[in-house]
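In: Sequence and predicted model, in that order:
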Amino acid sequence: MTASRPPRILIIAGSDSSGGAGIQADIKTVTMLGGYAMTAITAVTAQNTRGVTGVELLTPDFVAAQMDACMTDIGVDAVKIGMLGSADIAEVVADRLEDLPVPIVFDPVMVATSGSTLADEATVGVFEWLMELATLTTPNVPELAALGGDAAMQARGVTYLAKGGDADGPEVTDVLHRAGQVPVIWSDPRIVTRHTHGTGCTLASAIATLLARGLELDQAVAQARLFVRRALEAAPGFGSGHGPMGHQAVR
């Protein structure tokens, strides 16, 4: 890859009609960090800052077709996985990625910032396969609990970033766990704002892009966290609920 050719990031996720999270947040993040964004859309949602009012899933075969179209022509330097929508989609995604030798960042989306459920029990059941394939899994507090907590994740040997944005307190602490290594801990003052829609999507896409650019995992996480914090500070103030961040303002 030359300096004139951006890293190619395949995003597998759902669409957010309001533009704050999902595929839309992913594309903005990858673009702002110098990557080339491609997509395999798993679902189309009707949502805004107040919540999700409708979800239409694409078929597993069509999700696979989107992935194949990107991988066989443009090529892929890293993958970001977000909302999957069904166990069948999760399985076909895992199958397609089984032998892909690039960084994979898996954001195990279960619940939207607004509280809407985005993954049923059967879908969560396939997450273990995806976590085995992933370079990094990025659960938030409730997602980590649903996956069995730190003990279960460490027993599986999963490399994961335990995100602390949903925890209480004046500090946000994120912890990177890697088998056989001392955890890496980041802690920063909490940015008090209601404009947090898409933080998880943004962080995972940023990490994937930075890994594709050749950064080590801890460096990629550190820089991605900084990108999210700057986007939070630059939020445009849209909506009456959990508003979008200001990706376009980050330089």
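Out: Yep, it's here.
In: going forward, measure contacts between C-alpha atoms and count neighbours the same way
Out: Fine.
In: what sits up against the biggest strand by length in the chain?
Out: For the chain, the longest strand by residue count, based on DSSP state E, is strand 36-48. The contact list for strand 36-48 (C-alpha atoms under 8 Å, 6 or more residues apart in numbering) reads 6-18, 23, 26-27, 30-31, 52-60, 63-64, 66-67, 70, 83-85, 89, 239.
In: and with 6 Å instead?
Out: 6-18, 27, 52-58, 63, 66-67, 84 (C-alpha atoms under 6 Å, 6 or more residues apart in numbering).
In: same question, stretch 218-227
Out: Residues beyond stretch 218-227 that count as contacts (C-alpha under 6 Å, 6+ apart) turn out to be 203, 206-207, 210.
In: Swap in 10 Å and give it another go.
Out: Contacts to stretch 218-227, defined as C-alpha atoms under 10 Å, 6 or more residues apart in numbering, come from residues 29, 32-33, 136, 161, 174-176, 184-186, 188, 199, 202-215, 229-233, 247, 250-251.
In: If you compare the directions of the very next helix or strand once past the longest strand of the chain and strand 36-48, what angle comes out?
Out: Next along the chain after strand 36-48, taking DSSP states H and E as the criterion, comes strand 51-57. Strand 51-57 and strand 36-48 are oriented at 120 degrees to each other (axes from the mean of the first three to the mean of the last three C-alpha atoms, to 10 degrees).
In: so how far is strand 51-57 off the chain centroid?
Out: Strand 51-57 sits 18 Å away from the centroid of its parent chain (C-alpha atoms, centre = their mean, to the nearest Å).
In: then this one, side by side with the first:
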Amino acid sequence: MKVILSIAGSDSSGGAGIQADIKTAEAFGVFSATAITVLTAQNTTGVRSIEPVSVKFLHDQIDMIFEDLPIHAIKIGMLFSEEIIDSLKPFLVKTKIPVVLDPVFLSKAGASLLKDGAIKAMKELFPYVALLTPNQHEAKALFGDPLNVKTPCPVLVKHFTTEIESHDTLFYPDGKTRTFVTPKLETKNLHGSGCSFSTAIAANLALGNSLEKSIGKAKAFIYQAIYHAPNLGHGPGPLGHKSGGLHAR
């Protein structure tokens, strides 16, 4: 069985973060180990409080996982602070495992999930990842122009939309691009969609699929998971991971 490691935050409402990552990996028949970066008290309407773990505890988790489990891909989500980000750089420099980095800045309810000053530190990780998955607002904060992305790693900019379609554009370091298209869904139920998408890509990389095939399968999964969302909560609700999984493999 293939195994991924999710290095991310915990969502008390169960819709995003490591909770979404575990459900997404299982949809593809992949096991997910986790290393928690922060604990969040949140629901679909907002985030009340954030408690980061110590750097030592984070790396104790990572070390224990690698001592026991065969890791085939890594997904990195919410990192929150410059201290946590800086601590991961030596690990990423050494690893030969494909890493998908989802630069989480804001929750779907609009709460800030990254401390001031941490963006510069995050950019130091880019040379060591297989894929970066910002949405267009995160891409603008990182690169200035989400339509003109230049980095040492491939970047998938999510959520360019027309009246009828949703476009995600993959930018390669050599300037080549590819766009992935699905029908646009009119819904508020997008809580955890970014987490789930990046994890779906990591799961497919763990299964041995190419980067573009992994993105395509992940996008098809997310479309179905959003379409079958259970409509829970008073804000942006969680996805229907189980229903999305019926179309995942």
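Out: Noted; the coordinates are in hand. This is a predicted model, so every value here is computed, not measured.
In: which of the contacts of strand 36-48 of structure 1 count as buried?
Out: Among the contacts of strand 36-48 of structure 1, those buried by neighbour count (16 or more other C-alpha atoms under 10 Å) are 6-18, 27, 52, 55, 57-58, 63, 66-67, 84.
In: re earlier: just the ones of the contacts of strand 36-48 of structure 1 in helices?
Out: Using DSSP state H, the members of the contacts of strand 36-48 of structure 1 that fall in helices are 27, 63, 66-67.
In: and the residues you listed, which two are the farthest apart?
Out: 27 and 63 (17.3 Å; C-alpha to C-alpha).
In: any idea how far residue 214 of structure 1 is from residue 36 of structure 1?
Out: 15 Å (C-alpha to C-alpha, to the nearest Å).
In: neighbour count winner among those two?
Out: Ranked by neighbour count (other C-alpha atoms under 10 Å), residue 36 of structure 1 and residue 214 place residue 36 first, with 18 against 11.
In: what's the neighbour count on whichever residue in structure 1 pairs up with residue 39 of structure 2?
Out: Structural alignment (TM-score structural alignment) places residue 39 of structure 2 against residue 44 in structure 1. Using other C-alpha under 10 Å, residue 44 of structure 1 has 19 neighbouring residues.
In: Relative to structure 1, which residues correspond to the biggest helix by length in structure 2?
Out: The helix that spans the most residues within structure 2, counting by DSSP H, is helix 211-227. Using TM-score structural alignment, the residues of structure 1 aligned to helix 211-227 of structure 2 are 217-233.
In: Going along the chain, name the strands of structure 2.
Out: Under DSSP E, structure 2 gives strands at 3-11, 31-43, 46-52, 73-76, 99-101, 131-132, 155-161, 165-171, 177-183.
In: got a list of what residue 33 of structure 1 touches?
Out: 6-7, 27, 205-207, 209-210, 213, 224, 227, 250-251.
In: Quick one: map it onto structure 2.
Out: In structure 2, residue 33 of structure 1 lands on residue 28 (TM-score structural alignment).
In: and the gap between that match and residue 130 of structure 2?
Out: Residue 28 of structure 2 is 20 Å from residue 130 of structure 2, by C-alpha to C-alpha.
In: Next: residue 84 of structure 2.
Out: 20 Å.
In: Who has more neighbours out of those two?
Out: Comparing residue 84 of structure 2 with residue 130 by other C-alpha under 10 Å, the one with more neighbours is residue 84, at 23 against 20.
In: The more buried one -> structure 1?
Out: In structure 1, residue 84 of structure 2 lands on residue 89 (TM-score structural alignment).
In: Just give the nearest non-adjacent residue to the counterpart of residue 145 of structure 1 in structure 2, would you?
Out: Using TM-score structural alignment, the equivalent of residue 145 of structure 1 in structure 2 is residue 140. Spatial nearest neighbour of residue 140 of structure 2, excluding adjacent residues (C-alpha to C-alpha, 6 or more residues apart in numbering): residue 146 at 5.1 Å.
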